[in-house]
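**Q** 3D, please:
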Amino acid sequence: MFWVDDVPAGGEVVLDGPEGRHAADVRRARPGEVVLLGDGAGTRARAEVVDVAKGRVTATVLERRHDEEPALRVVLAQALVKGDRGELAVETATEAGVDAVLPWRAERSVARWDEGPRGEKALARWRTTAREAAKQARRARVPEVAAPVTTRQLADRGAAMLVLEATAAETLAGVPLPGEGELVLVVGPEGGVTDDERAVLAGAGAREVRMGPDVVRTSTAAAVALGALGARTARWG
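**A** Prediction:
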């Protein structure tokens, strides 16, 4: 998959810049080869390479399609975690089909993403991770990674919400799910969700669910949950 700003209905399209360099100089695309193009907003195309120059590939569109968003959009509220585990969470969730990501400033998050260059750099890494993971998975859409949110901002979204909690009585396999709209999947930090946070989210209608008998790490919990949601809803249909 190569990203382009716009996928034309037909004719020629030029890959240049970073994507052109990757196609021409790293992947070594050749005339006659068929490549997949996407704009990250739902439109993809199969295109035949007709010319290759240094850092530049020209291709002719063979087939173009647009995928509508799923009726039920799953938004991941991922607690900020230290090191590269947050990026791993975004990567695996993107591969599993998440529609958007909300970096969550949970009380027990070790990482803080303070305002300023350091926070902006961390957010940029999450966004780049989502874009690259969507590319590798050949997804039609790149999940939006929004600015960090607080617990109160999560509660105020007014959406259906599931909080992953290992001690919950309800299971993800059995909890009722909406058929459309937005479903927020909340994944806490390594220290867990605090009682105060649970109370705020519960006050907004959130339900706590567990995925199984074992504890799943924060870096992979969303991907596991998304798999279950894909099987239980029409998202994989």
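**Q** can we go C-alpha only for contacts and neighbour counts from here?
**A** Fine.
**Q** what's the spacing between the residue positioned nearest the centre of the chain and Gly17?
**A** Nearest to the geometric centre of the chain sits Thr94, at 3.5 Å (Cα atoms, centre = their mean). Counting by Cα to Cα, to the nearest Å, the gap between Thr94 and Gly17 amounts to 24 Å.
**Q** what helix or strand is Asp214 on?
**A** If you go by DSSP states H and E, Asp214 is not part of any helix or strand.
**Q** Name the helix or strand for the residue nearest to Gly119 when sequence neighbours are not counted, please.
**A** Of all residues not flanking Gly119 in the chain, Trp113 sits nearest, at 4.2 Å (Cα to Cα, 6 or more residues apart in numbering). Under DSSP H and E, no helix or strand contains Trp113.
**Q** For Trp113, which residues are in contact?
**A** Shown in contact with Trp113 (Cα atoms under 8 Å, 6 or more residues apart in numbering): Gly119, Glu120, Ala122.
**Q** One more, please, to line up against the first structure:
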Amino acid sequence: MRIPRIFTTQQLTTSSSVILEKEAANHVSRVLRMTTGHQLELFNGDGYSYFGNIVSIERNQVSVEIVESRASDNESPLNIHLYQGVSRGDKMELTLQKGVELGVKQFTPLITERCGVKLDDKRWQKKHEHWQKVIESACEQCGRNSIPTLHPAIKLQAALEQLTSNSFFMHPDASNSFKSINADTKSELQLWVGPEGGFSDEEINWVETHGCKPVKLGPRVLRTETAALAAVAVMNSVWGDF
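**A** This next block holds a predicted model:
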């Protein structure tokens, strides 16, 4: 039986006990219906897995005694930073979730001309908190012990100041493929993907003017969530550990 993995923000050490946060405790006791004596795998983003046993369950409190820690080396060798145009509905969540599984190390949501999500600062903050939980849950599922960084949503023009010489954006009319590019894989690899409807002509001009290289994925036009995930998979295949 697979041992459930639970993310916690608390400090973890062997030969110690920890009380799980309310949401995690509810998942363990009410959803998984675990009881005292059952094993759990905990992680907090420090690169280790911590294995322990449930020693008590009282109301919404679950106490776990940690008995062993193990280092994990399942991170992608590539430092991929995905700049993703914010999409509507659950498409953005899908991109974040699967991006975590594929090894993306940083995410920056982009607010662009064709972005269909219009929020005030307070609602952007709530959206950020929700997306952070999506990332943490994806790490629980895929076995990553390092939590990818989620940067605040930023307008495209402001984000362009962060461009490096290792930056690529998806464009269906580009002549380059990832196989034809000699990238510096030891530094950050930036991948820029437009929202539904893509980048506008003006935005494409901005991106290219700042030195971002256009890249295409075959002869077909891909949806925004497909383009991002396919591109990350190709980058891992060409330069990474696939």
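**Q** TM-score for these two?
**A** For this chain pair, the superposition-based TM-score is 0.86 by TM-score structural alignment, normalised by the length of structure 1; 235 aligned residues with a Cα RMSD of 2.3 Å.
**Q** What does Gly20 of structure 1 correspond to in structure 2?
**A** Applying TM-score structural alignment, one finds that Gly20 of structure 1 aligns to Ala25 in structure 2.
**Q** How about that match: what's its closest non-neighbour residue?
**A** Val62 (5.4 Å).
**Q** so what's the one you found up against?
**A** Counted by Cα under 8 Å, 6+ apart, Val62 of structure 2 has contacts Ile19, Leu20, Ala25, Val28, Ser29, Ile54, Val55, Ser56.
**Q** Weed out the non-buried ones from these.
**A** Buried by 16 or more other Cα atoms under 10 Å: Ile19, Leu20, Ala25, Val28, Ser29, Ile54, Val55, out of the contacts of Val62 of structure 2.
**Q** Which single one of those is nearest to Leu160 of structure 2?
**A** Leu20 (40.3 Å; Cα to Cα).
**Q** rewinding a little: just the element for the match of Gly20 of structure 1, please.
**A** Assigned by DSSP H and E, Ala25 of structure 2 belongs to helix 22-26.
**Q** can you tell me which residues contact the residue nearest to Val134 of structure 2 when sequence neighbours are not counted?
**A** What sits nearest to Val134 of structure 2 in space, not counting adjacent residues and going by Cα to Cα, 6+ apart, is Gln97, at 6.3 Å. By Cα under 8 Å, 6+ apart, Gln97 of structure 2 lies in contact with Val134, Ile135, Ala138.
**Q** can you give me the strands for structure 1?
**A** Shown for structure 1, the strands assigned by DSSP state E span residues 2-3, 12-15, 34-38, 43-53, 56-66, 72-79, 100-104, 144-145, 160-164, 170-171, 181-187, 207-210.
**Q** Let me have those strands in TSV, adding distance to Glu197 of structure 1 as columns.
**A** What follows is the strands of structure 1, written out as TSV (distance: least, Cα to Cα, whole Å):
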stretch	distance to Glu197 of structure 1
strand 2-3	39
strand 12-15	47
strand 34-38	39
strand 43-53	39
strand 56-66	39
strand 72-79	12
strand 100-104	12
strand 144-145	22
strand 160-164	10
strand 170-171	18
strand 181-187	11
strand 207-210	12
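**Q** With Gly237 of structure 1 as the reference, name the closest of these.
**A** Here strand 72-79 is closest among the strands of structure 1 (Cα to Cα), at 11.9 Å.
**Q** Glu107 of structure 1 pairs with which position in structure 2?
**A** Using TM-score structural alignment as the criterion, Glu107 of structure 1 maps onto Glu113 of structure 2.
**Q** neighbours around that match, how many?
**A** 17 (other Cα atoms under 10 Å).
**Q** Look up the closest residue to it, ignoring the ones flanking it.
**A** In space, Glu113 of structure 2 is closest to Ser200, 6.9 Å off (Cα to Cα, 6+ apart).
**Q** ok, now how distant is the equivalent of the one you found over in structure 1 from Asp99 of structure 1?
**A** With TM-score structural alignment as the criterion, Ser200 of structure 2 lines up with Thr194 in structure 1. Separation of Thr194 of structure 1 from Asp99 of structure 1 (Cα to Cα) stands at 26 Å.
**Q** Comparing the two, which shows the higher neighbour count?
**A** Asp99 (20 against 13).
**Q** what about the closest residue to the more buried one other than its chain neighbours, neighbour count?
**A** For Asp99 of structure 1, ignoring the flanking residues on the chain, the nearest one in space by Cα to Cα, 6+ apart is Pro143 at 4.9 Å. Using other Cα under 10 Å, Pro143 of structure 1 has 24 neighbouring residues.
**Q** Which residue in structure 2 aligns with Pro143 of structure 1?
**A** That one, Pro143 of structure 1, aligns with Pro148 by TM-score structural alignment.
**Q** Check the contact between that match and Phe107; I expect there is one.
**A** Yes - assessed by Cα atoms under 8 Å, Pro148 of structure 2 is found in contact with Phe107 at 7.4 Å.
**Q** Could you identify the residue of structure 1 that aligns with Ile54 of structure 2?
**A** Per TM-score structural alignment, Ile54 of structure 2 is aligned with Val49.
**Q** Let me fix that, I meant to ask about Phe178 of structure 2.
**A** Checking TM-score structural alignment: Phe178 of structure 2 goes with Leu172.
**Q** unless I'm mixing things up, that match is touching Arg207, no?
**A** No - contact criterion Cα under 8 Å: Leu172 of structure 1 and Arg207 do not qualify, at 10.0 Å.
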